[in-house]
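# please work out how this folds:
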Amino acid sequence: MPGLIPEDFIDNLRDQIEIVSFIKGFVPLKKQGQNYVGLCPFHTEKTPSFVVSPHKQIFHCFGCGKGGNVYIFVMEQLGLSFPEAVAYLAKTCGLEVPSSNLTPQQRKQRELREKLVGINELAAKFFQQQLWQKKAKGVQDYLKKRGLKKSVCQDFLLGYAPDDWGELTNYLLSKKIAPQDLISLGLAVRNPQGHLYDRFRNRLIFPIGDAGGRIIGFGGRALDDSLPKYFNSPETPLFNKGEQLYGLHQARGFLRNKNQVILTEGYLDVITAHQYGFSQVVGILGTALTEKQARLLMRYTYNFIFCFDADSAGSQATLRGLDIVQQLGVKAAVIIMPQGLDPDDFLRKEGQTKFNQLIEQALPAFEYRLLKLTEKYKQDTLENKIQIMQALIPVLLKIKSPIEREGYLRLLAERFSFSEKAIYAEIKKYQQGLFQKDEEAAEEKREISGKEKAQWGLLRLVLNKPELLNEVEKFGGAELFFKPLYKEIYKLNYLLRQAGHNIKVEDLITHLKNKAAQELVAEIMLSDEPLQNEQKFLKDCLLTLKIELVNQKIQEKQSLMVGYEKQGEVTKSLELMAVIQKMIKERQKMVSTLAKGGNILEE
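Modelled structure (predicted):
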């Protein structure tokens, strides 16, 4: 049972939703043969590679690899967890997600999270009410001075923590909230004498929501000389600042429409940007973008624009962020802010049109790195030029587009008065240390290409024709699959069918917990690659994988035999030698059989 929701409810809910009709609400689809195709909502493409099967009730993109059933689509499209996706789909069908069939521990975990979210939402409402009272006129004046409209303040649920040591705590205690829960959520702190006091005092409050809009934490800005000027909730059962983004709930619908996210550092940067029409802006909640935050944003777009402060700390945070997104294959650019201005200041001073110009003039990641390196190595010396070049070569090699890479290479040649030939020589020198590893990897790839095809093909056969499972089991079953992902899918499929379940492919996807496994099943099931001779293909797959299995066992026995020889156990060593010779003959026989028929996998 995936998550904490009863399995029969998950299956029945999925069966009530026709996947083509549902996905059409997000993606324009056209009928093509038995399937429907459209432009993938998860990556930018010009030629449709996104396929939806009404027969199998699954989707798969042959461009980016994402695929699965309707639950997976909702999780990817809306950035939801599995339980959240179930709740979302249940709501569209007018159903309530049941909480039966939960173990006591599971029920306790769910109830605790719901309780804590409820407490945070109570606190958020308290802060909001305080903001619009007469005693908060100073805060209201501050917001007006910043040019923030009441409507945008309400959209972001802004609030005010009174200049009092216990007003929030007393309010929540009066609502029968346990003191320990207030401490756990970082709303209250216990002093050495054992008394509770409010963590947030005389601060403008920024409630922090998850992608679904549930309040998971708070940020506070001091309204006097208190330090620090800003601080967030501590890490709690609900909140981890390295995993969340400020304003994501408000922005997520616009990230896909604009196919772009603009990353800023501050709460007010985000709110002001939204007020000026830049609804694709979100804020990091720490000193730099984290990998988890980047992966969360990749559910919506692969185009990141960094818009951090122009000071040294902002530059360092930008470079760290570029390192992360480059490893993830994300396209990145950097807005160069005027010195001394953050996005909030700039928008209020210069307005929407000028900020649009900054976005249009954003430097691609490579050019930003070059700019920062030339600022670091200011003197126009040969040594400094070489330092810059050596720092940029690894970055240059990671650029996937040959045209883009060639363009930057020419840029470097012109900028530093080097010939392109000299730069190529430097690149070659850098690569020399990697050549041996590359050759080994290429050789390994050549060796396993036939096995990969056999593994993929065999899994495709048994998923489409479960009646072949018994024959596969005779050859070794799950042992034949040398990659854990394939083995996991085969085992689950076999176990479910052995248990008497007449499962459909969308059932299998739901039962698989591994996202990569879900996508692999969708890819396999939507493959339209024809099989000219199914029986021969099955035989070749089985023999190829069986030969590999025997090879592995021979190696294991040989290692064991060497151990016996070192220990002086001659009898055991000779016995193993006989077993190995028998296995070698078995392997030779299979190789001969495969060769005589002409191996389909090598065609």
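
# CA only for contacts and neighbour counts going forward, please
Will do.

# ok, Arg295 - how many residues close by?
For Arg295, the count of nearby residues is 17 (other CA atoms under 10 Å).

# isn't there a helix covering it?
Yes: under DSSP: H, G, I helix; E, B strand; the rest coil, Arg295 sits within a helix.

# ok, it - contacts?
Counting by CA atoms under 8 Å, 6 or more residues apart in numbering, Arg295 makes contact with nothing.

# cool, Cys541 as well?
Cys541 neighbours (CA under 8 Å, 6+ apart): 454-455, 457-458, 601.

# PyMOL command to pick out the buried ones of these?
Of the contacts of Cys541, the buried ones go into a single PyMOL selection, burial set by 16 or more other CA atoms under 10 Å:
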select buried, resi 454+455+457+458+601
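
# so of the contacts of Cys541, which ones are in helices?
Applying DSSP state H to the contacts of Cys541, the entries found in helices are 454-455, 457-458.

# dump the contacts of Cys541 into a markdown table; add distance to Lys145 as well.
Output for those, formatted as a markdown table (distance: CA to CA, whole Å):
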| residue | distance to Lys145 |
| --- | --- |
| Ala454 | 68 |
| Gln455 | 65 |
| Gly457 | 66 |
| Leu458 | 67 |
| Leu601 | 71 |
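
# one more sequence to fold, the one below, so I can look at both together:
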Amino acid sequence: GDIFEFVKRIEGVEFYDALKILAEKAGVKLKSYNKSNLKDRTERQKISEVLEQALKFFEYYIHNSKKGTRTKEYLVKRGFSEELIKEWRIGYAPDSFDKLSKFLESRGYNKMIIEKAGLSFLKANQELCDRFRSRIIFPFFGINSELIGFTGRIFEKDDFAKYLNTPSTILYDKSRALFGIDKAKVEIRKKDQCILVEGNVDCILAHSAGTKNVIAVSGTALTDMHLRIIKRYTLNLVFAFDMDSAGAKATERAIDLARSMEFNVSVLDLGKEKDPADVILKQGKDSWIKIVDKAEDIMDFYFRKAFLGKDINNVFDKKKIAEELLPQIKKLNNSIEQAHFIQKLARKLMVREEDLRKEFSKVRVDKVEKKEIIEIKDNLSQKEKIEKKFLKLYLINKIDVKEILYLFSPKYRDILEKIAKGEEIEDKGFLSEMFFGADKEKQLLRENEVTASEEIKNCIKNLKRIFLEEKKRNLSLKIKNEKDPKVIERLMEEYLNLIK
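Okay, the predicted model is just below:
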């Protein structure tokens, strides 16, 4: 976060009040911006209202339509009861391009607010198209139980995206949103432990099984902001992810981020099951509770995994074990802890501690960046995903990119410039991947009845938002580190102009 978010959280105030507090401390007099602040708050209220109307719409369809009945039948097979569906306000988005939009417009909400809420997007003919179609809807609530967005799981229809989240809005930011935090926060503090799962279904079924200190990253990403929120309630974090999956390396990076922020990290051994929902559904609630009770410290887990299937009398296996564990020991912040695990490893490998220390001194590990977003299932940043999508769309529908090149990272800026000038691209493999991706994008555009031009505009809009966020972060850091009141005033005015 930044200095403004810090003050907002500590003082429990809105942005402008946080700005006034900081200004007073710096001895800076601010001009009045009450009108723009009022407008911003009114927009938040309207978006909050339209989200609530949308949720009632989704709830109506799950309880009062044939497709909704089939949706409930599917959920029952996945371990849900009627009471659970109502408690978590699960809904269904009908397979229609404009049913929700027309409903909301009939309730007096204008197209701009519906789009800003992330519920629909404008087509070329300026008509709204529903974002969520033929999907099971899981509502997302903030810490204070305010509705902020939705996750939609595709149902009885093929779609490129199995799960679809609300895009970034004035209320929903996936780098901060934690599914179930509104219901779990009290229990997390009470038990002084938070269990982190990947999906909404995992979270809901874990609560129904009696473990109410569970929250989910909702299959997207774990960030330092997520961890800062969790840190308000506990320093004991339990990961309930599939540790042997293809995404295990990304999961390890998420664990490293938590450890670097001084969490006490443990993991759950889910056995042959891939997620908590499968454990509860196939083995029962009691089995899940036993697994939770046997949460394993992360270093103990790494040791067990490293020695699994190895022969400590075999010199090559000894070497493999050391190569796997020494980097994990190096990541520990405390030298006493490092010494403890080096001694433990030396004993278990039956080698001299001084020899192991020589190897330990050669180990280099990458420093975890606190500001980095760690993707659980995908190593690409949000910005790079948008850049890749834009490039594929650009190959379908070329536009003049001169005025927007500043939005791109150097890699994509260089590629776009070369394509625009008709110059040769050195990375043929990457270019081939982009052309192949462009064909897939064409198919998606046809299926969703959206033009390449519309999607390009959407990409540019998101890239501008990211560029603005980066600029705001840089300014807030400058404000935090600046001592001169006059410079602080100028920087604050500059920051305020960015958010107007």
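
# superposed, what's their TM-score?
Once superposed, chain against chain, the TM-score is 0.63 (TM-score structural alignment, normalised by the length of the second structure); 359 aligned residues with a CA RMSD of 3.7 Å.

# got a list of what Phe355 of the first structure touches?
346-347.

# separation between the residue in the second structure that it lines up against and Leu147 of the second structure?
Under the alignment (TM-score structural alignment), Phe355 of the first structure pairs with Trp288 of the second structure. Trp288 of the second structure sits 29 Å away from Leu147 of the second structure, going by CA to CA, to the nearest Å.

# in the stretch 351-500 of the second structure, which spans are helices?
Ranges of helices within the stretch 351-500 of the second structure are 353-362, 382-396, 410-421, 428-448, 452-481, 485-499, based on DSSP state H, counting those that start in this stretch.

# would you mind finding the most buried of these?
helix 382-396 (a mean of 19; mean count of other CA atoms under 10 Å).

# in the first structure, what stretch matches that one?
On the first structure, no counterpart of helix 382-396 of the second structure exists by TM-score structural alignment.

# likewise stretch 111-123 of the second structure?
Using TM-score structural alignment, stretch 111-123 of the second structure pairs with 179-191 in the first structure.

# burial of Trp132 of the first structure, as a residue count?
15.

# what residue in the second structure is paired with it?
In the second structure, Trp132 of the first structure lands on His63 (TM-score structural alignment).

# so the nearest residue to that match once chain neighbours are set aside is in which element?
Among residues not flanking His63 of the second structure along the chain, Thr69 sits closest, at 6.7 Å (CA to CA, 6 or more residues apart in numbering). Secondary structure assigned from DSSP states H and E places Thr69 of the second structure in helix 66-77.

# now tabulate the helices of the stretch 351-500 of the second structure in JSON lines and tack on distance to Ala258 of the second structure.
JSON lines is the format used below for those (distance: least, CA to CA, whole Å):
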{"stretch": "helix 353-362", "distance to Ala258 of the second structure": "23"}
{"stretch": "helix 382-396", "distance to Ala258 of the second structure": "20"}
{"stretch": "helix 410-421", "distance to Ala258 of the second structure": "30"}
{"stretch": "helix 428-448", "distance to Ala258 of the second structure": "33"}
{"stretch": "helix 452-481", "distance to Ala258 of the second structure": "22"}
{"stretch": "helix 485-499", "distance to Ala258 of the second structure": "30"}
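
# give the aligned range of stretch 164-182 of the second structure in the first structure.
The aligned range for stretch 164-182 of the second structure is 231-249, by TM-score structural alignment.

# which positions in stretch 77-91 of the second structure come out as buried?
So for stretch 77-91 of the second structure, counting by 16+ other CA under 10 Å, buried means 78-80, 84-85, 89-91.

# for Asn232 of the first structure, which non-adjacent residue is closest in space?
The nearest residue in space to Asn232 of the first structure (CA to CA, 6+ apart) is Gly219, at 4.2 Å.

# picking up where we left off before, from the chain's centroid, how far away is the helix holding Thr69 of the second structure?
28 Å (CA atoms, centre = their mean, to the nearest Å).

# swap in stretch 396-413 of the first structure?
Distance, centroid of stretch 396-413 of the first structure to centroid of chain: 27 Å (CA atoms, centre = their mean).

# buried residues, it. List them.
396, 399, 405, 408-409, 412-413.

# ok, stretch 91-105 of the second structure next?
Buried-residue list, stretch 91-105 of the second structure, by 16+ other CA under 10 Å: 91-95, 97-102, 104.

# what do you get for stretch 222-238 of the first structure?
222-223, 230-234, 238.

# what does it rub up against?
By CA under 8 Å, 6+ apart, stretch 222-238 of the first structure touches 113, 116-117, 139, 184-187, 202-204, 216-221, 239-241.

# can you say which of those residues are buried?
Buried among the contacts of stretch 222-238 of the first structure by 16+ other CA under 10 Å: 116-117, 139, 184-187, 202-204, 216-221, 239, 241.

# for the closest residue to His249 of the first structure other than its chain neighbours, give me its contacts.
Counting by CA to CA, 6+ apart, the nearest residue to His249 of the first structure once its immediate chain neighbours are dropped is Ala211, at 4.6 Å. With contact set as CA under 8 Å, 6+ apart, Ala211 of the first structure has these partners: 79-80, 248-249, 252.

# how far does stretch 118-126 of the second structure stretch from start to finish?
16 Å.

# report the separation between the equivalent of His274 of the first structure over in the second structure and Glu59 of the second structure.
Under the alignment (TM-score structural alignment), His274 of the first structure maps onto His207 of the second structure. Remark: distance between His207 of the second structure and Glu59 of the second structure (CA to CA) = 21 Å.

# thinking again about what came up before, among the buried residues of stretch 91-105 of the second structure, which are in helices?
Those of these lying in helices (DSSP H): 99-102, 104.

# which one of those sits closest to Asp256 of the second structure?
Sorting these by distance to Asp256 of the second structure puts Leu100 at the head of the list, at 42.0 Å, by CA to CA.

# how many neighbouring residues does the closest residue to that closest one other than its chain neighbours have?
Nearest residue to Leu100 of the second structure in three dimensions, chain neighbours excluded: Asp130, at 6.5 Å (CA to CA, 6+ apart). A count of neighbours around Asp130 of the second structure, defined by other CA under 10 Å, yields 22.

# got the contact list for Asp130 of the second structure?
96-101, 119-121.

# and with 6 Å instead?
Taking CA atoms under 6 Å, 6 or more residues apart in numbering, we find Asp130 of the second structure in contact with 97-98, 120.

# again, but for Ala254 of the second structure
Residues in contact with Ala254 of the second structure (CA under 6 Å, 6+ apart) are Ile374.
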